[in-house]
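quick one: sequence and predicted model below, then my questions.
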Amino acid sequence: MKISKTQFINNIKFSNSLAPEEIYRDSIEQSAFSNELKLEDLMQIENRYKVESLIENVYEEESDETLDEKIDLQLEMMMPYYKELEILSGRAIKDRFGGNVIYDLDTFKQKRFSYLHEEVELFCFLDGYQEDEEMIRVFETKATTSNKFSFEKYNFKLNDEKHPMFTKLSSGEFVPTENVMENLPDDYYKKEAKLLDLSDSLGKYIYDLAYQRFVYENDENKTKKNRKYYLVVLNHEYIYNGKVDQYGKNIYENDLVRFYDLTTLVAKMDQQLKNDLDKVIKMIKDNIKVNESIINKNIPERNSLYIYLDSHHGFRDENNKRLDLSDLINNGIVSALDIPRKYLNRKNNQIQREVIDSGKPYYNYNKIKDGIKQLKYPIYHLDFESFNAPLPRFRGETPYCQSVFQFSIHIETSPGKCDKDLDHYGYLAKDKRDNRRELVEKMLDIIKDDGGSILVYNISFERTRLQEFQLYFPEYKDRLENIINRLFDLLHIVKNNKKFYELLGYSKEEASEINFYHEDLQGSYSIKHVLPIFSNLSYENMPVSNGIDAMIAYNKFDQLNKKEYEKLYNDLINYCKQDTWAMVEILDALRKL
């Protein structure tokens, strides 16, 4: 039986109960073992997984949307960047290491190896394979960024000082710090254990490379040369300088990508891969098939265990033993009502449970009213739409930069005084060229220096975009700083913000509690969940109804005839307008409580 990397890893995830809420429906089909699968089928599975992974990285930071919504349109949108990354990574490998390089992100064109064990044949397809007289280097390219490897994300303590888990060599490559530093503390190896865990956000990439090594090292046809194993990722510190070639195509330097030599790290996972292979073989012999019911463990669509806020931190039983979500699910606790009340040791979870049991929403009226009192008029309700490309498009941008192409503003001059149409202002780029300056200048014309609050929903997104504008256009730094200082997050009133309410005089305990909960939220305070509770407005049936739709629509600007373009342009305006009007409606409803 032939098995691909994606099949192998997905089945290990399923068997370890790591995947119920994160595996896409397509992965069910991709994970099924079958004697009918040919090598070409495995290649198709791997190709599909590669591009879906690219989409996952596009949305993982900024979106509530699920990846199985309009997946084909998303793939079409990201494919040019995927192909460009292939070219850039291959060039960087050739320039850095020389020798003979076989590099391609298309599985059908890759170097491949296999390992036959007990009638199971594992296959690996290598993104990059480089060979010279002394060494063979294997490369696995991930469309994620080096930020996941950064000092801020992964560090260990030595003599009360923090040190990076990965160290940059003079050659420019990064290696595990144990490669260059002796007598490391226990804290280093505790952090390393996380990196070797498939469930870790970075560990999943390292496991991926470890699988490639495991298959290659057991292939009877491998050469006897020394071998190294690398992850290739986008450099999160790379800033595009705006250079283009004679055809107007962006020119990127080789330092757009970073190389992580993880040879010593993935070697430590050899025994784990052997154990996992035995587990997969047992699944096949026992005829255990992964299907949707197994993945979801009959988890209900409404009021599932996942709706509890901070549930990723687990729960505590009567003996104060930590219980992870997977522990509970494997014991048949899949509904929010299944879990014993005594396990709900967080006040916010207790509030949620009471709301579900009683069928009545919860409000902390005092906190909501005190929060609203902090607003200053006129209120500028502000929302940005952006295109999140893996490769920077314009000068000053970095990989996966949120490149703003649209904004919407509703101006509320006094409490409740705002007309949906007459008090609306906005900007939408006419094409996919660099229109950022025009956008910023238009915004600065609309938002006056009058001290009025600038209301947003989830402040980190708009604040970061404004800070980026300061870097792109330093001549407007002070005016943009004025806007940043006036930002006010409506989510602080709808949900909570501990620091905000402590400054208003609330106790630490009450400041930590949510201000509002309704069963229809289902654990999410996204504006699309909140709006229908306070208004008759809805995003349903809108041609552009979420951030993914907006990106897809913007990306099509240069592919449409005049009539199609005008319709899509207006659809985008209406969508972004809905976002800011939603804030007006929600705020007005909260005032009237």
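Received it, and whenever you're ready, just let me know what you need.

contacts and neighbour counts: CA atoms only from here.
Fine.

any idea which helix is longest in this structure?
Assignment by DSSP state H gives helix 562-591 as the longest helix of the chain.

residue boundaries of the strands in the stretch 151-300 of the chain?
Here the stretch 151-300 of the chain has its strands, by DSSP state E, counting those that start in this stretch, at 155-158, 161-164, 166-168, 174-176, 226-234, 257-261.

ok, the stretch 401-550 of the chain next?
Going by DSSP E, counting those that start in this stretch, the stretch 401-550 of the chain shows strands at 402-412, 424-428, 454-456, 487-489, 516-517.

second structure follows, compare the two:
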Amino acid sequence: MQKLLREGYEVERYVKQFFDSAGDRNVSFQAEFRTDDGLYARVDALESMGNGATALYEIKSSTSVKTDAKHNHIKDACFQKICAERAGQHIDRVFLVHLNGDYVRNGAIEPGAMLVFADITEAVEEVVPSTSKEIDAALAFLASEQNMSGCSCVEKTRANHCDAFAIFNPEVPTPSIYSLPRLRANKIDDLRSMNVLGLDDVPDDFPLSENQRIVVDSFQEGEPKVSVQPIRQFLSELIFPLYFFDYETFSSAVPLLDRTSPHKHFPVQYSLHILDADGLLHHKEYLEREARLPDRLLDRMKEDIGPEGSLVSWHASFEKTQSRQMAALFPDEADFLNDLNDRMVDLEDLFKTAYVDARFDGSTSIKKVLQVVCPHLDYSDLDVQDGASAMESWKRMLDAAPEEVDGIAQSLLRYCERDTFAMVEIYHFLMELIS
């Protein structure tokens, strides 16, 4: 969340640069509007145009106008228009300013090329009636004796829950029906109508998919549901040495480097645990300490990864995407990178269907799986504990005082190393399982 806020302000600075370079445009920033009944809006930018009309600009750090249930930019801008107009300021045009995802930095940032000014006036006008009703309902609720037990998120799928879901819905257990994979809202509605929230109360005859039912069975039987044969086959097809591999990447709304684009990741670090057929384990790693493209990182990878052996990753689609994008940046290295992708397998896949445990709480992230199958190992002792924090720490390292750089670097190295060592431990767990 802090990263999103910081990048939003950074995009706003370039919007200001764009308007400043236009010369005679009358634009103000952060204008505030309040109403007596409790509405408040702070508008990113407001322009008094030559014809007496007023334009409102909502600035986003995304690369498109989003209209999904979780991020509806049209409704965001509509709220601001309604608030401004109820406070006495008529709004004639509404624009959503976002980033051009195809923009490639080449030297100094060009605001006119990086920014897109999307006219969303008509789209906003279409939702004014419904948004006004929602605003009035919210104001009425705030003015009443409020019952704060529960929120409408209980009607939605887990991906659409608000950040305060656990606070407003303490009666929902963990795991719950929301932990079931790909459970649609209509099924949630059916279960709630039966007063079913916990997995222990899901009826045997309730229609669920095979993947959903196996999670319920795991919870009700108090043990994981294991299919040994696909696990044995997956492990038997691995080729030694095994390279347990993980990238850490950096991305930013405003491109940091030449040849990069808004929100496009590029690797800045990797960890590699190498397991030989005789059981010998050794570790290699690389961290880029300068703001530069991953050319030196690639050189080190070619030294550390031999021509034979399986690359074992977790959520391999991410690693493969990074390798493909690096191949586009460095065509001379495409053969090496494509070969890595061809040799890569995804350890996470086994925990989607072959080893299912309700204690994963609907997730197969490495941290969720690790705490169940290898509880002796976790991330609690690390300064950096997730990918977003790693990204922020790497940027902070670039700007840090010399005496602080090594400390930040070591925190990053330990975090990435923990990811690949976690894969090694999970691999050993699976090998014992099938022995």
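Happy to help now that I have it. As the structure is a computational prediction, the values presented were derived from the model and not from experiment.

may I have the TM-score of the superposed chains?
Once superposed, chain against chain, the TM-score is 0.87 (TM-score structural alignment, normalised by the length of structure 2); 417 aligned residues with a CA RMSD of 2.7 Å.

is it possible to get JSON lines of the strands of the stretch 401-550 of structure 1 that adds distance to residue 15 of structure 1 and mean neighbour count?
Below are the strands of the stretch 401-550 of structure 1 laid out as JSON lines (distance: least, CA to CA, whole Å; neighbours: other CA atoms under 10 Å):
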{"stretch": "strand 402-412", "distance to residue 15 of structure 1": "36", "mean neighbour count": "24"}
{"stretch": "strand 424-428", "distance to residue 15 of structure 1": "47", "mean neighbour count": "19"}
{"stretch": "strand 454-456", "distance to residue 15 of structure 1": "42", "mean neighbour count": "26"}
{"stretch": "strand 487-489", "distance to residue 15 of structure 1": "41", "mean neighbour count": "21"}
{"stretch": "strand 516-517", "distance to residue 15 of structure 1": "35", "mean neighbour count": "22"}
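
as CSV, these with distance to residue 551 of structure 1 would be great.
Formatted as CSV, these follow (distance: least, CA to CA, whole Å):
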stretch, distance to residue 551 of structure 1
strand 402-412, 10
strand 424-428, 12
strand 454-456, 20
strand 487-489, 24
strand 516-517, 31
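
residue 552 of structure 1: which of these is closest?
Set against residue 552 of structure 1 and scored by CA to CA, the strands of the stretch 401-550 of structure 1 come closest in strand 402-412, at 12.5 Å.

aligned to residue 79 of structure 2, what sits in structure 1?
For residue 79 of structure 2, the aligned position in structure 1 is residue 211, judged by TM-score structural alignment.

its match contacts residue 5, correct?
Yes - with contacts counted by CA atoms under 8 Å, residue 211 of structure 1 reaches residue 5, the gap being 7.1 Å.

what do those two both touch?
By CA atoms under 8 Å, 6 or more residues apart in numbering, residue 211 of structure 1 and residue 5 have these common neighbours: residue 124.

on the three-state scheme, residue 337 of structure 1 is what?
coil (DSSP: H, G, I helix; E, B strand; the rest coil).

tell me the counterpart of it in structure 2.
By TM-score structural alignment, residue 337 of structure 1 lines up with residue 200.

what about the strands in the stretch 1-150 of structure 1?
Remark: strands assigned in the stretch 1-150 of structure 1 by DSSP E, counting those that start in this stretch are 2-3, 100-103, 111-117, 120-126, 128-131, 135-145.

between those strands, which gets nearest to residue 10 of structure 1?
strand 2-3 (11.2 Å).

who's in contact with residue 425 of structure 2?
With CA under 8 Å, 6+ apart, residue 425 of structure 2 has these contacts: residue 374.

aligned to it, what sits in structure 1?
For residue 425 of structure 2, the residue aligned by TM-score structural alignment is residue 585.

could you do residue 388 of structure 2 as well?
That one, residue 388 of structure 2, aligns with residue 548 by TM-score structural alignment.

tally of neighbours for residue 330 of structure 1?
12 (other CA atoms under 10 Å).

which SS state does residue 239 of structure 2 fall under?
Using three-state DSSP, the structure places residue 239 of structure 2 in coil.

mind telling me what it corresponds to in structure 1?
Under the alignment (TM-score structural alignment), residue 239 of structure 2 maps onto residue 376.

that match touches residue 455, doesn't it?
No - look at residue 376 of structure 1 against residue 455 with CA under 8 Å: they stay out of range, at 9.9 Å.
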